[in-house]
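K.L.:
give the three-dimensional model of this entry:
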Amino acid sequence: MRINRNIVMFSGLSSSDNLRRHYERRRVELGDHAADWTKSLVEKLSGLTAAPELAGLGALAIAVLIDIVSSSPPEESTKEALRGVFAEQKASEVWDHIDECLKRCRMNINSRDDLKSDIKRIEYQLSAALTRLKNAMVRDGHMTADGLRAWVNGAAFHVQMLIHLVRLGGTQTCESVETLISTYESELSLLFTKHQEMVKGKCRTRFFHATNASESLTQFRDENSKWHKVDGGISFGEYFEAYYDHRYGRQKSEIEEYFCDVRGNLQNLVRQRGSFSVN
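P.N.:
As a prediction, the model looks like this:
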């Protein structure tokens, strides 16, 4: 249920440093083939200078390109790691827009006006897709852990799209970003409430007398059909609340902390200029 590490790494204030480390790691992995790989990257990324286009989503897009050129195995690919978050069928539309955005960031990295236009177009489409995914889980009863995970990551990416748009001068203020973060924080609370209801509906308790035991024993079955021993005197409701908080409480807190940190660093993020060079 956590935000994918690639979104966190390449969209934060250390995006350029993380991109450089990603590049160096791939170069070392290629060994004797590194020279040809570097030449291919130079052809695709020549002439880049420190610029807003290379920060945030730009850094993530370049990381994806580095993996494509190096023919990284799927299990190690930045793009495949992101795609895996949106594996559920209902989330495929969200992934399609994210994939398109990253492609456009690579294609128009040297054309700011075209890039701004592309991001504005795709941002609108991604926003609508996230609303449909949320409504399917909240209103239509199609809540799943994978669906919630996809929504969380899609929302994080959407926020970064608006930040990148401000960074590029496509939007003059951060007001829309702040409003979006607040909206997603509220929706996150609602979605976790619905998720908790879904999990609770799959859980059960059973009572039985064990051999040589004078008192009945209680077991709790979680949403994955795994049984847990319950101490005597604890009701199903009490145990479930403790179980859900133990399993999902920290994940929810980490997501809330992510959005809070983005809001707190917003001015620094929109002023960010990324840098990357192939050597």
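
K.L.:
C-alpha only now, for contacts and for neighbours.
P.N.:
OK.

K.L.:
what segments of the stretch 101-250 of the chain are strands?
P.N.:
204-209, 216-221, 227-230 (DSSP state E, counting those that start in this stretch).

K.L.:
got these as JSON lines, with distance to residue 125 and mean neighbour count columns?
P.N.:
JSON lines is the format used below for the strands of the stretch 101-250 of the chain (distance: least, Cα to Cα, whole Å; neighbours: other Cα atoms under 10 Å):
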{"stretch": "strand 204-209", "distance to residue 125": "40", "mean neighbour count": "13"}
{"stretch": "strand 216-221", "distance to residue 125": "40", "mean neighbour count": "17"}
{"stretch": "strand 227-230", "distance to residue 125": "43", "mean neighbour count": "14"}
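
K.L.:
switch the ones you listed over to a markdown table; also include distance to residue 150.
P.N.:
Formatted as a markdown table, those follow (distance: least, Cα to Cα, whole Å):
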| stretch | distance to residue 150 |
| --- | --- |
| strand 204-209 | 27 |
| strand 216-221 | 26 |
| strand 227-230 | 28 |
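
K.L.:
quick one: closest of those to residue 156.
P.N.:
Among those, the nearest to residue 156 by Cα to Cα is strand 216-221 (32.7 Å).

K.L.:
contacts for the closest one?
P.N.:
203-210, 227-232, 236 (Cα atoms under 8 Å, 6 or more residues apart in numbering).

K.L.:
farthest pair within these?
P.N.:
203 and 210 (21.7 Å).

K.L.:
okay, those two: which has more neighbours?
P.N.:
residue 203 (17 against 10; other Cα atoms under 10 Å).

K.L.:
leaving out chain neighbours, which residue sits closest to the more buried one?
P.N.:
Excluding the flanking residues, the one nearest residue 203 by Cα to Cα, 6 or more residues apart in numbering is residue 222, at 4.8 Å.

K.L.:
now show me the structure for the sequence below, then we'll compare the two:
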Amino acid sequence: MWFQQEGLIMGSNACAPSGETMQNILSMAQIGGIMPDVALDRTLAGYLSLNSGTALTSHYEAIQERLSKDQLAFFNQNLTSTFGGNKVTLGRTGVVALALSLFLDIVANDIMGLPTPDPMQRFLGVTHSSIGNIIGDYLRKVPEVVNNSDGMADITDLCDLELKFELIDLFERMTLHGQLNSRNLKLWLNGAAIHLHVRIHGIRLGSVPQGSAESLRLSYSTAFPSLVRRYTGYLRRYIRETPPSPRTHATGFLVIEPNRNASHWVKHSPCESRAIENSLLAHIINAQRVPSTEEYLENLGKNLNLLVRHRNDFELTKKGV
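P.N.:
Alright, predicted model coming up:
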């Protein structure tokens, strides 16, 4: 276990909560929607890797399976019109594959009359943010310039520059100005992952020096463990739990961080609250998959040259036509 509880062993004394009590507390936190999620998004990590082509192809085929023959014809016509043909240069690589996957969703959902959820909410954990606006604007523009190397270089360089300053600003606000919380940490981590691959794509296009991707990766790899340590201390300060009161019939109360709290009816001895708080902290930190994120950043460095040389195109298969 990456994060160890501090000297607390379940069942070792009268004030240690039972496994059932902890499971009930965790269930109440889940039901109340107050469990933090600051982890690297799995879907995002899949596209921002050497497996991006496989991820895009699987997504493309799944969408085609859901469409009727008439819908497929309209779907294919829309894609061909946008891309200017049946082939997308570097379409199965990194941020381009990510952008195309989102564009396929938009086109298909529009044909089927379905809403398209905000991808920034899914990837970054927030709907409105400067970082999300920059990334969202970039990903929306990619399908329009995919076969125009100059246009792609222009929007990629601009996104790279803007993300650099916004992520530095967010890091400083978290570390120097007391703005570290679950929302900002998830925004920073997933924004940094996208930024790294925007930089890598700039190298593919020949618009930025190759060494700049490794220096950026090292800065994020160094910053991440530091932020996790600060985040752990932040949660330790705020996590509080009180049991229901049998005398006043008041509900129990669970606080994870400011504006993230819930009532509960899990009965237990008041002296167990401290152990419950420590166990909650351990559970939350372990749930963030910190080792896998550190491994992702490490592997990105090992595979950097392969990622830069990753130049697979995307071709429309036009099933059902």
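
K.L.:
circling back: so the residue nearest to residue 203 of structure 1 touches residue 206, yeah?
P.N.:
No. Using Cα atoms under 8 Å as the test, residue 222 of structure 1 is too far from residue 206 to be in contact (11.7 Å).

K.L.:
how deep is the counterpart of residue 157 of structure 1 in structure 2 tucked in, by neighbour count?
P.N.:
Aligning on TM-score structural alignment places residue 157 of structure 1 opposite residue 194 in structure 2. Residues lying near residue 194 of structure 2 (other Cα under 10 Å) number 23.

K.L.:
equivalent analysis for residue 237 of structure 2, please.
P.N.:
11.

K.L.:
so how far is residue 221 of structure 1 from the alignment partner in structure 1 of it?
P.N.:
The equivalent of residue 237 of structure 2 in structure 1 is residue 201 (alignment by TM-score structural alignment). To residue 221 of structure 1, residue 201 of structure 1 is 11 Å away according to Cα to Cα, to the nearest Å.

K.L.:
got it, and residue 71 of structure 1?
P.N.:
In terms of Cα to Cα, residue 71 of structure 1 sits 44 Å off from residue 221 of structure 1.

K.L.:
and for residue 229 of structure 1?
P.N.:
From residue 229 of structure 1 to residue 221 of structure 1 the distance is 9 Å (Cα to Cα).

K.L.:
ok, residue 200 of structure 2 - contacts?
P.N.:
210, 213, 307, 308.

K.L.:
ok, and the most crowded of these?
P.N.:
residue 213 leads the contacts of residue 200 of structure 2 on contacts (other Cα under 10 Å) with 23 neighbours.

K.L.:
what lines up against that residue once you look at structure 1?
P.N.:
Residue 213 of structure 2 maps onto residue 177 in structure 1, by TM-score structural alignment.

K.L.:
same check, this time on residue 39 of structure 2
P.N.:
In structure 1, the residue paired with residue 39 of structure 2 is residue 2, using TM-score structural alignment.

K.L.:
right, and that match touches residue 149 too?
P.N.:
Yes. Proximity of residue 2 of structure 1 to residue 149 meets the contact threshold set by Cα under 8 Å, at 6.9 Å.

K.L.:
do a quick rundown of the helices in the stretch 51-200 of structure 1.
P.N.:
57-70, 78-85, 92-107, 112-138, 145-167, 175-202 (DSSP state H, counting those that start in this stretch).

K.L.:
ok, the most centrally placed residue in structure 2 - contacts?
P.N.:
Centroid-nearest residue in structure 2, with Cα atoms, centre = their mean: residue 41, separated by 3.1 Å. By Cα under 8 Å, 6+ apart, residue 41 of structure 2 lies in contact with 122, 123, 124, 190.

K.L.:
from those, list just the buried residues.
P.N.:
123, 124, 190 (16 or more other Cα atoms under 10 Å).

K.L.:
pull the contacting residues for the second one.
P.N.:
The contact partners of residue 124 of structure 2, by Cα under 8 Å, 6+ apart, come to 41, 132, 186, 187, 190, 191.

K.L.:
now the first one
P.N.:
With contacts taken as Cα under 8 Å, 6+ apart, residue 123 of structure 2 has the following neighbours: 41, 44, 190.

K.L.:
quick check: the last one touching residue 40?
P.N.:
Put plainly, it is residue 190 of structure 2. Yes. Using Cα under 8 Å, residue 190 of structure 2 is in contact with residue 40, at 5.7 Å.

K.L.:
based on its surroundings, how many neighbours for the residue nearest to residue 203 of structure 1?
P.N.:
19.

K.L.:
what do you get for residue 312 of structure 2?
P.N.:
Residue 312 of structure 2: 16 neighbours (other Cα under 10 Å).

K.L.:
next, it: secondary structure please.
P.N.:
coil (DSSP: H, G, I helix; E, B strand; the rest coil).

K.L.:
distance of the match of residue 237 of structure 2 relative to residue 257 of structure 1?
P.N.:
28 Å.
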